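Chemist: how does the following fold in three dimensions:
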Amino acid sequence: MNMTIDNTKAETIAGPALSGIQAAPRSGKVGVMLLNLGTPDGTDFAPMWRYLREFLSDPRVIELSRVIWYPILYGLVLTTRPKKSGANYKSIWNEERNESPLRTYTRAQAEKLATLLTDTPNVVVDWGMRYGSPSTASAVQRLMEQGCDRIVMFPLYPQFSATTTATASDQLFRALMKIRAMPAVRTVPAYYDEPVYIEALANSITSHLATLDFEPEVVIASYHGIPKPYSDRGDPYQAHCLETTRLLRERLGWNDKKLITCFQSRFGAQEWLQPYTDKTVEKLAREGVKSIAVVNPGFSADCIETLEEIAGEAAEIFHHAGGKNFAHIPCLNDSADGMAVIEALVRRELSGWA
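Modeler: Take a look at the predicted model:
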């Protein structure tokens, strides 16, 4: 059906004709923003306090009522935890750049992605953090200053959780809420079962195991945990983790005794997803298992949870309980396999835009 609307009536409906105003031309540039969890700016008390306050004040991370949680956070956690966390960060700190490994790797991923996308015109790559710096808002600003009117945001979390992926999206849209001429946005979905990701993990595992002078009897796929009530209320994270492990077993030809799933990094008194990584490592050693390896499929880059908690603390627990050989398999980081995952998913999401 063809319809013709009289200009006079149209002005009555939509207001006076804006005859002298032209729409701003499209720049044609598309921004790609890699977004990871975050990092403190230093290991001393003050930067650790700022980082932990921002992180632990997020209602997606701590779902307790503010009335209950804030007195605990400000009265206990933020008076004691910054010193302990700072010492842990100091043990893995990139002294050359004076920054955490997570910041080093995320920057490297963005720089390498920019190089990989040089054949795609008008694409600008940047990166940011959900907590700490560089902030999500600053990454959006830099992309817009370079003429990007569309942004593909890539939360670097393979498995979806409201505590990670969702809060990254929250932060992006908080930044956009302050912008009148805001860009259009796409977000890369969780990629826990993407063939390119499973292949990259399998290659990483087999290539690292080939460098060892022992063969692990058990390989633990250790994922960051979340409180069990979050999962019970519908967070799909646990199911995503279990599916990643299942696909890895299938790809590697291993059974459920060789590759097992565990969850780490619990915080507070409530129950978290089980089995716990630290308890499992200790149990295996006490049962006579002498050689194990741990991989962290839920982390796109090595960080405090993988380098200090697993490569350091879990190894110590295993040896103290009678274990002999322990290996931590690095995250994909900015390796060729890791970049293949990021590039493939970004190119897919750029379809129709670039």
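Chemist: every contact and neighbour count from this point should use C-alpha atoms.
Modeler: Will do.
Chemist: what does stretch 197-211 contact?
Modeler: Defining contact as C-alpha atoms under 8 Å, 6 or more residues apart in numbering, one finds that stretch 197-211 is touched by 191-192, 215, 244, 247-248, 251-252, 295, 297, 329-330, 332, 337-338, 340-341.
Chemist: next, the buried residues of that stretch.
Modeler: Across stretch 197-211, burial judged by 16 or more other C-alpha atoms under 10 Å covers 197-205, 209.
Chemist: one step back: now the contacts of stretch 197-211: which count as buried?
Modeler: 191-192, 215, 244, 247-248, 252, 295, 297, 329-330, 332, 337-338, 340-341.
Chemist: pick out the most distant pair among the residues you listed.
Modeler: Greatest spacing in the buried ones among the contacts of stretch 197-211, by C-alpha to C-alpha: 191 and 215 (29.2 Å).
Chemist: can you give me the helices for the chain?
Modeler: 7-14, 45-56, 66-72, 78-90, 101-116, 136-145, 167-176, 195-209, 228-232, 237-252, 277-286, 315-320, 336-349 (DSSP state H).
Chemist: who's in contact with residue 330?
Modeler: With C-alpha under 8 Å, 6+ apart, residue 330 has these contacts: 204, 295-296, 302.
Chemist: run the last query once more with 7 Å
Modeler: Residues counted as contacts of residue 330 (C-alpha atoms under 7 Å, 6 or more residues apart in numbering) are 295, 302.
Chemist: measure it to residue 307 for me?
Modeler: 9 Å (C-alpha to C-alpha, to the nearest Å).
Chemist: tell me how far stretch 117-135 is from the chain's mean position?
Modeler: 14 Å (C-alpha atoms, centre = their mean, to the nearest Å).
Chemist: over to stretch 105-117?
Modeler: On the basis of C-alpha atoms, centre = their mean, stretch 105-117 sits 16 Å off its chain's mean C-alpha point.
Chemist: who touches it?
Modeler: The contact list for stretch 105-117 (C-alpha under 7 Å, 6+ apart) reads 34, 125-127, 301, 333-334, 339, 343.
Chemist: same deal with stretch 125-132?
Modeler: Residues contacting stretch 125-132 (C-alpha under 7 Å, 6+ apart): 31-40, 51, 54-55, 107, 110, 114, 134-136, 139, 168, 171.
Chemist: of those residues, select the buried ones using a PyMOL command.
Modeler: Here is the PyMOL command that selects the buried residues among those (16+ other C-alpha under 10 Å):
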select buried, resi 31+32+33+34+35+36+37+38+39+40+51+55+107+110+114+134+135+136+139+168+171
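Chemist: picking that back up, let me know the closest of the buried residues of stretch 197-211 to residue 290.
Modeler: residue 209 (15.5 Å).
Chemist: for comparison, sequence B:
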Amino acid sequence: MTTRQDDRSGQDASPRLADHPALPQPKIGILIANLGTPDATDYWSMRRYLSEFLSDKRVIDYPAWKWQPLLQGIILTKRPFTSGANYKLIWNNEADESPLMTITKSQVAAISDRARALWGDRVMVDFCMRYGNPSTPAVVDRMVRAGCERIVFLPLYPQYSGSTTASANDQFFRALMTQKWQPASRTVPPYFDRADYIDALARSVERALQGRVPPRLVASYHGMPERYLKEGDPYHCQCQKTSRLLQARLGWPDGVIDTTFQSVFGSEEWLKPYTVKHVAELAQRGITDIAVISPAFSADCIETLEEIQGEIQEAFTHAGGRNFTYIPCLNDDPAHIDMLMTLIGENLAGWI
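Modeler: Alright, predicted model coming up:
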């Protein structure tokens, strides 16, 4: 006995055996990706996470024979303790997860609700992390098993960098390599200069500062080695453009917004000026009222909740600063979700 059954392309298939395995209803997947988070703050959880992160050749491109003995020996013997202590300061104890995980879940829930209202059950929304859990391969496999024959992959990095956007794409492509039946895929480009992204940033500034113009707004971006810029990475230029566009949208005069870089690691020269040094220099020059925003981060995380509001704020106040205002990341702000949904819709063109 045979029966007719639609295949994953949605077209009427030729007759199949009655005992042929059932195929899921064809879907389009929207896969949101962020950097990642440790599963817990204990030594071994931190070591697993840091080992995966710092073993990524996109992040640290030294030869393995030179880097891995140093990483697996000295660095991963000590750093999990200090990183774990920093994570404990910001950990969401109620949910037993990092704030990045909590916020990412909230963002994805909002996107899922919007997608369901627009496209019903034809679209599946999920998220993955480049490092840690849920892993990119596990989520891609789940989406394929659920019937996703096409996937839009959206790394939540406004500015492109080989160490972030490209690394996330690499892992997505590696996950596709394991699939017998690969879905068609699209990767979403960076959105550092989109008008709706800049507007969402500007509105967050206006809301946090209640309309006032501070003596200085420090736009602090995650850093990277200067060498990467010289080797062709566009990240530095895209950060500078985001700051320029934000200033124009706010209508502020030149010199109010400073672009700086944080999270320096290792002995190489990184993009300058360094945020922690720059805010101290501002205070020493008599600029004792500043605000700080992090346009490279789509969600508040260890770099914003602990580094900026801890180490960087302390450097400012120690040097004589008085008023330090941190402007939260866009997180699950409706304007941010609106922008992401528009971006997703553009990249679904022709698919739905």
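Chemist: TM value for the aligned chains?
Modeler: TM-score for the superposed pair, counting by TM-score structural alignment, normalised by the length of the second structure: 0.92. Supporting figures: 334 aligned residues with a C-alpha RMSD of 1.8 Å.
Chemist: what's the closest of the helices of the first structure to residue 262 of the first structure?
Modeler: Minimum separation from residue 262 of the first structure across the helices of the first structure (C-alpha to C-alpha) falls at helix 277-286, 5.0 Å.
Chemist: helices or strands next to that closest one in the packing?
Modeler: Helix 277-286 of the first structure is packed against strand 259-264, helix 315-320, with contacts defined by 3 or more C-alpha pairs under 7 Å, 6 or more residues apart in numbering; DSSP states H and E.
Chemist: turn the ones you listed into TSV, including distance to residue 285 of the first structure.
Modeler: Below are these laid out as TSV (distance: least, C-alpha to C-alpha, whole Å):
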stretch	distance to residue 285 of the first structure
strand 259-264	15
helix 315-320	6
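Chemist: most tightly packed of those?
Modeler: Mean neighbour count (mean count of other C-alpha atoms under 10 Å) peaks for strand 259-264 among those, with a mean of 22.
Chemist: okay, and it goes to which residues in the second structure?
Modeler: With TM-score structural alignment applied, strand 259-264 of the first structure matches the range 257-262 in the second structure.
Chemist: mean per-residue distance, that stretch versus the first structure.
Modeler: Compared with the first structure after the fit, stretch 257-262 of the second structure shows a mean deviation of 0.5 Å (mean C-alpha distance after the TM-score superposition for the first structure).
Chemist: how about the helices and strands packed on helix 277-286 of the first structure, which one is nearest residue 276 of the first structure?
Modeler: strand 259-264 (5.0 Å).
Chemist: how about residues contacting the closest one?
Modeler: For strand 259-264 of the first structure, contacts defined as C-alpha under 7 Å, 6+ apart pick out 218-225, 242, 245, 249, 273-277.
Chemist: next, the angle helix 277-286 makes with that strand.
Modeler: 130 degrees (axes from the mean of the first three to the mean of the last three C-alpha atoms, to 10 degrees).
Chemist: and residue 255 of the first structure, how many residues sit next to it?
Modeler: As a burial measure, residue 255 of the first structure scores 12 neighbours (other C-alpha atoms under 10 Å).
Chemist: tell me who's in contact with it.
Modeler: Neighbouring residues of residue 255 of the first structure by C-alpha under 7 Å, 6+ apart: residue 249.
Chemist: separation between the aligned partner of residue 166 of the first structure in the second structure and residue 59 of the second structure?
Modeler: With TM-score structural alignment as the criterion, the equivalent of residue 166 of the first structure in the second structure is residue 166. Distance of residue 166 of the second structure to residue 59 of the second structure, computed by C-alpha to C-alpha: 10 Å.
Chemist: check residue 252 of the second structure too.
Modeler: With C-alpha to C-alpha as the criterion, residue 252 of the second structure and residue 59 of the second structure are 35 Å apart.
Chemist: tell me which of those two has more neighbours.
Modeler: When residue 252 of the second structure and residue 59 are compared on other C-alpha under 10 Å, the one with more neighbours turns out to be residue 59, at 16 against 13.
Chemist: now which residue in the first structure aligns to the more buried one?
Modeler: Residue 59 of the second structure maps onto residue 61 in the first structure, by TM-score structural alignment.
Chemist: test my guess that its match contacts residue 163.
Modeler: Yes. The pair residue 61 of the first structure / residue 163 is scored as a contact, 5.0 Å apart, by C-alpha atoms under 7 Å.
Chemist: re earlier: need the overlap of contacts for residue 330 and residue 307 of the first structure.
Modeler: Common contact partners of residue 330 of the first structure and residue 307 (C-alpha under 7 Å, 6+ apart): none.
Chemist: burial count for the closest residue to residue 284 of the second structure other than its chain neighbours?
Modeler: Distances taken as C-alpha to C-alpha, 6 or more residues apart in numbering place residue 319 nearest to residue 284 of the second structure, at 5.9 Å, with adjacent residues excluded. Look at residue 319 of the second structure: counted by other C-alpha under 10 Å, it has 19 neighbours.
Chemist: what's residue 319 of the second structure aligned with over in the first structure?
Modeler: Counting by TM-score structural alignment, residue 319 of the second structure lines up with residue 321 in the first structure.
Chemist: could you do residue 284 of the second structure as well?
Modeler: Applying TM-score structural alignment, one finds that residue 284 of the second structure aligns to residue 286 in the first structure.
Chemist: right, and that match touches residue 319 too?
Modeler: No. Taking contacts as C-alpha under 7 Å, residue 286 of the first structure lies outside contact range of residue 319: 10.0 Å.
Chemist: I'd like the helices of the first structure as JSON lines, with distance to residue 26 of the first structure appended.
Modeler: Below are these laid out as JSON lines (distance: least, C-alpha to C-alpha, whole Å):
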{"stretch": "helix 7-14", "distance to residue 26 of the first structure": "24"}
{"stretch": "helix 45-56", "distance to residue 26 of the first structure": "36"}
{"stretch": "helix 66-72", "distance to residue 26 of the first structure": "43"}
{"stretch": "helix 78-90", "distance to residue 26 of the first structure": "44"}
{"stretch": "helix 101-116", "distance to residue 26 of the first structure": "22"}
{"stretch": "helix 136-145", "distance to residue 26 of the first structure": "12"}
{"stretch": "helix 167-176", "distance to residue 26 of the first structure": "18"}
{"stretch": "helix 195-209", "distance to residue 26 of the first structure": "33"}
{"stretch": "helix 228-232", "distance to residue 26 of the first structure": "42"}
{"stretch": "helix 237-252", "distance to residue 26 of the first structure": "38"}
{"stretch": "helix 277-286", "distance to residue 26 of the first structure": "50"}
{"stretch": "helix 315-320", "distance to residue 26 of the first structure": "54"}
{"stretch": "helix 336-349", "distance to residue 26 of the first structure": "19"}
